[in-house]
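> Got a predicted structure plus its sequence, pasted below:
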Amino acid sequence: MVSDLKVKDYDKSFEETQSKHTAIEQPDDVFGPEDNHDIQYKTLSWQFVAFLMIAEIVSNGMLSLPNAMAAVGIVPSLVLTIFLGIFGLYTAKLLVNFKLNHPYVHTMGDAGYIMFGPIGREVLSIGTVIFAIFSAGSELLSGQLALSTLSNDGLCAVILLVIFSAATFFIALPRTLDRLSWLGFISTVSITLCGLLAMVGAKVSEVPDRVIAATVPTSFYDAFLAVTGPVFAYAGHFMFFILISEMKQPQDAMKAAWTLQVFATLFYAIFSVVIYVYLGSEVNSPALLSLSPVWSKLTFAIGMVNFLISGGLYCHTAAKLVFVRIFRRSRHLYSHTMLGWSTWIVLCFVSTGLAFIFAGAVPIFSDLVGISASVFASWYTYGIAGFFWLYDAFYLEGGAPALRRRWVGTLLAVLTILSGAFICVAGTYVSIKLIVEAYASGAVGKPFAC
């Protein structure tokens, strides 16, 4: 009898807690029914979502992988690349499931609101905008480097940055992602062809006395500094909610995630091994700088298409988050109104402008990108997925008994959270130490320098 009373009390307590948590979210889809809308968002197929995922993830970060392999050796680098690919697929699965369980979610901020309340929404929303703008800035710098290489440094780097930023702004302007879907396909072809030609160029530019090692003894600092490339080469999950929200069939999202992770993992592994084997331990980052001048120009010219489209996607993402936040459930979201379009254009301009300012005015910008990736991408790509699983298992499947019953999933979720925390702390430490060393050595340049 006492036991029955305890069970009833627990059930009542669980139901009250569950209702309190589910009350903070809206049950309907983020864009709602669109039959009579002028602007319809839910139009993407899973194939084009896969192209957009590949376009924004398999980008300039890939070019640092051979240098990371040179620092730790072939075996550790390959093991880490393959493991992170599998881990990224697992966290993508948790993210997709959370989105399907909560159609209201459009961004990481919405997910944070459901799990952690208003503070969680603001922290994760701001983090998404910061990381998107910093990622766009990284693409702008890659585009600037490509233009500098192609022009033999014939123009001031700042002018080239302005040119590339202007083109990026126009790429970001379409209101819906389906307007960028074919560009995602072109971007995927671009970075794939860039990588394939870089491998051919590495063979042509083969270094005679190169050093190749299966493993390289190193300190924790140097090792983690090197592996940040593979760790953050998969860092694109922060865009997944936005991409899935514009799918015709969100339940097909895992097909896109499978395509992305299998392609990225195989491509990363093959690219890094081939480049490292032919160029050896002195390979640069980005690896295209280690090729002969002709092959360097050829690969930069092709890869630049990806840098441009990826930068546009990141600026579009930052603008889209704020735009939907402002006009959610307003006619300005889905109608051709003066206020809606003027606000959208201003947001795209501001996001691109901020990326330009950070990329050009901050001499240590690449290290700041590392800090932003450590603080935010470590959670968006890895750690926060564990919270998604724990939340849904607890509030949708029966509370603490469900967590105990599904103990394997609970354990994996907890380990996922701990992994994200470790990457966050270690990555931030390494990035901050890099900045300190750069200032101590006098290696820091000047803002907007040619």
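That came through, no problem. What you see is a predicted model, and the numbers here were worked out from it, not measured in a lab.

> only C-alpha atoms for contact and neighbour calcs from this point on.
OK.

> Next up, the contacts around Val227.
Residues counted as contacts of Val227 (C-alpha atoms under 8 Å, 6 or more residues apart in numbering) are 68, 77.

> Next one: it from Gly427, what distance?
Plainly put, Val227 is 10 Å away from Gly427 if you go by C-alpha to C-alpha, to the nearest Å.

> Would you map the helices across the stretch 201-350 of the chain?
220-232, 240-245, 253-279, 293-327, 331-334, 338-361 (DSSP state H, counting those that start in this stretch).

> List just the one of those that sits closest to Trp379.
helix 220-232 (11.1 Å; C-alpha to C-alpha).

> Now do the closest one against helix 253-279, angle only.
Relative orientation of helix 220-232 versus helix 253-279 (axes from the mean of the first three to the mean of the last three C-alpha atoms, to 10 degrees): 130 degrees.

> For helix 220-232, what is the distance to the chain centroid?
17 Å (C-alpha atoms, centre = their mean, to the nearest Å).

> now do stretch 415-429
Distance, centroid of stretch 415-429 to centroid of chain: 16 Å (C-alpha atoms, centre = their mean).

> Wait, Gln47 touches Ala256, no?
Yes. Using C-alpha atoms under 8 Å, Gln47 is in contact with Ala256, at 6.3 Å.

> Which of the two has more residues huddled nearby?
More crowded of Gln47 and Ala256, by other C-alpha atoms under 10 Å: Ala256, with 20 against 16.

> Put this next to the first one:
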Amino acid sequence: MSAFLNISYTFIGQITIPSFIAEMKEPKDFPKALWCVTIAEIFVFGIVGAVVYAFTGNQYNTSPAFGSLGNDIFKKVAFSFMIPTLIFLGVLYASVSSRFIFFRIFEGTRHKSSHTVVGWAAWAGILAATWLGAFIIAEVIPFFSDLLSLMSSLFDSFFGFIFWGVAYIRMRKADGGINWLKDATPYGYAMLALNVFIIIIGFYFLGAGTYTSVQSIIDSYAAGTIAEIPHAFQPLLLPSSLPHTEQ
């Protein structure tokens, strides 16, 4: 379960698709770009994963996988290729999240589409708060793999499965009217069954995935395999949430 959740966290980025389509000059060209990106990432992720597991195995594998490299020079070179990707992903998700909040706050006002001091100040503040929150979470939480699994089960289960299944049903209902289900073709029934199945998968990973992730965190703390929270961030947490150690 944890392995699937980690993989799905990497592949499920569909929630950013509406933002991309809305900003394209020719939105109809988006499917071609999506096919190219998906095929490329499957090949790249598959090759990197296969090479890492082939040469390091499961016992010495770390997360992220580049940390498994024994040669320090190779490790630094590998991590240098990660820096542009991390910056791009950080900017991308921060922008999408901030836009959602910004549009909700200023919907129906001139600050949404005009260059105003209030609008720009709010946009900068939302971005800064998003980056600050992400930095604190990344530094405070001392486990990486379980964190990805937990975020994937809580958020990707909805944005990657439930949301799109429900969206398909609502779109078909809007296009076909009140008798859309009665007038559906065999292909329409097949697509409906597929999307209902996708929704069920989403709820399964939301429930079972969240339970598995939380239990894995509890087991890791009990086994003492999780590093201590950095001292600089310990005052931000409640004393009861910190690992208890006897003096």
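Thanks, I have the structure now. Every value quoted in this text rests on a predicted model; they were computed, and no experiment measured them.

> is it possible to export the helices of the stretch 201-350 of structure 1 to TSV including distance to Ile159 of structure 1?
Formatted as TSV, the helices of the stretch 201-350 of structure 1 follow (distance: least, C-alpha to C-alpha, whole Å):
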stretch	distance to Ile159 of structure 1
helix 220-232	29
helix 240-245	33
helix 253-279	31
helix 293-327	16
helix 331-334	35
helix 338-361	10
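
> Can you list the buried residues in stretch 138-152 of structure 2?
By 16 or more other C-alpha atoms under 10 Å, the buried positions in stretch 138-152 of structure 2 come out as 140-141, 143, 145-152.

> and if you look at stretch 3-22 of structure 2?
For stretch 3-22 of structure 2, using 16+ other C-alpha under 10 Å, the buried residues are 5-6, 8-9, 12, 15.

> what about the strands in structure 1?
Using DSSP state E, no strands are found in structure 1.

> Phe170 of structure 1 corresponds to which position in structure 2?
Mapped onto structure 2 by TM-score structural alignment, Phe170 of structure 1 lines up with nothing.

> Likewise for Thr259 of structure 1?
Aligned partner of Thr259 of structure 1 by TM-score structural alignment: Cys36.

> any idea how far Phe43 of structure 2 is from Gly90 of structure 2?
23 Å.

> which part of structure 2 lines up with stretch 189-196 of structure 1?
So stretch 189-196 of structure 1 is aligned with nothing, judged by TM-score structural alignment.

> who's more crowded, Phe43 and Gly90 of structure 2?
When neighbours are counted by other C-alpha under 10 Å, Phe43 of structure 2 and Gly90 differ, and Gly90 comes out ahead with 14 against 11.

> so where do the helices sit in the stretch 51-200 of structure 1?
Using DSSP H, counting those that start in this stretch, helices in the stretch 51-200 of structure 1 cover 65-72, 74-101, 108-116, 118-150, 157-172, 181-204.

> Check those for me and report the most buried one.
Of all these, helix 65-72 carries the top mean neighbour count, a mean of 28, counting by mean count of other C-alpha atoms under 10 Å.

> who's in contact with whatever residue of structure 2 lines up with Phe448 of structure 1?
In structure 2, the residue paired with Phe448 of structure 1 is Pro230, using TM-score structural alignment. Pro230 of structure 2 sits next to 139-140 when contact means C-alpha under 8 Å, 6+ apart.

> contacting residues around the equivalent of Met247 of structure 1 over in structure 2?
Residue pairing (TM-score structural alignment): Met247 of structure 1 is matched to Met24 of structure 2. Residues near Met24 of structure 2 by C-alpha under 8 Å, 6+ apart: Phe30.

> what number of residues lie near Ser153 of structure 2?
The burial count for Ser153 of structure 2: 30, using other C-alpha under 10 Å.

> Next, find the distance separating the aligned partner of Ile309 of structure 1 in structure 2 from Tyr53 of structure 2.
Taking TM-score structural alignment, Ile309 of structure 1 has Phe88 as its aligned residue in structure 2. Distance of Phe88 of structure 2 to Tyr53 of structure 2, given as C-alpha to C-alpha: 26 Å.

> same question, Phe155 of structure 2
28 Å.

> What of Thr130 of structure 2?
Counting by C-alpha to C-alpha, the gap from Thr130 of structure 2 to Tyr53 of structure 2 is 34 Å.

> now do Ser149 of structure 2
Distance from Ser149 of structure 2 to Tyr53 of structure 2, by C-alpha to C-alpha: 20 Å.

> next one: stretch 181-190 of structure 2 to chain centre, how far?
Chain-centre distance of stretch 181-190 of structure 2: 33 Å, with C-alpha atoms, centre = their mean.

> end to end, how far does that stretch reach?
12 Å.

> same question, stretch 96-116 of structure 1
Using C-alpha to C-alpha, the distance between the terminal residues of stretch 96-116 of structure 1 is 19 Å.

> residues in structure 2 aligned with that stretch?
Stretch 96-116 of structure 1 corresponds to no residue of structure 2 when matched by TM-score structural alignment.

> what's in contact with that stretch?
21-22, 24-30, 118-126, 128, 238-239, 241-242, 244-245, 250-251, 253-254, 321, 380, 388-389, 391-392.

> which residues sit in contact with Ala223 of structure 2?
So Ala223 of structure 2 contacts nothing (C-alpha under 8 Å, 6+ apart).

> For the aligned partner of Ser290 of structure 1 in structure 2, give its distance to Val77 of structure 2.
Under the alignment (TM-score structural alignment), Ser290 of structure 1 maps onto Ser68 of structure 2. Distance, Ser68 of structure 2 to Val77 of structure 2, by C-alpha to C-alpha: 13 Å.

> Structure 2: matching residues for stretch 49-68 of structure 1?
Using TM-score structural alignment, stretch 49-68 of structure 1 pairs with nothing in structure 2.

> Same question for stretch 130-144 of structure 1.
Under TM-score structural alignment, there's no match for stretch 130-144 of structure 1.

> So for Thr17 of structure 1, which of the helices of the stretch 51-200 of structure 1 sits nearest?
helix 108-116 (12.3 Å).

> quick one on the thing from earlier: the more surrounded of Ser68 and Val77 of structure 2?
Neighbour count, other C-alpha under 10 Å: between Ser68 of structure 2 and Val77, Ser68 has more, with 17 against 11.

> quick one: contacts for that one?
So Ser68 of structure 2 contacts 52, 56, 60-62 (C-alpha under 8 Å, 6+ apart).
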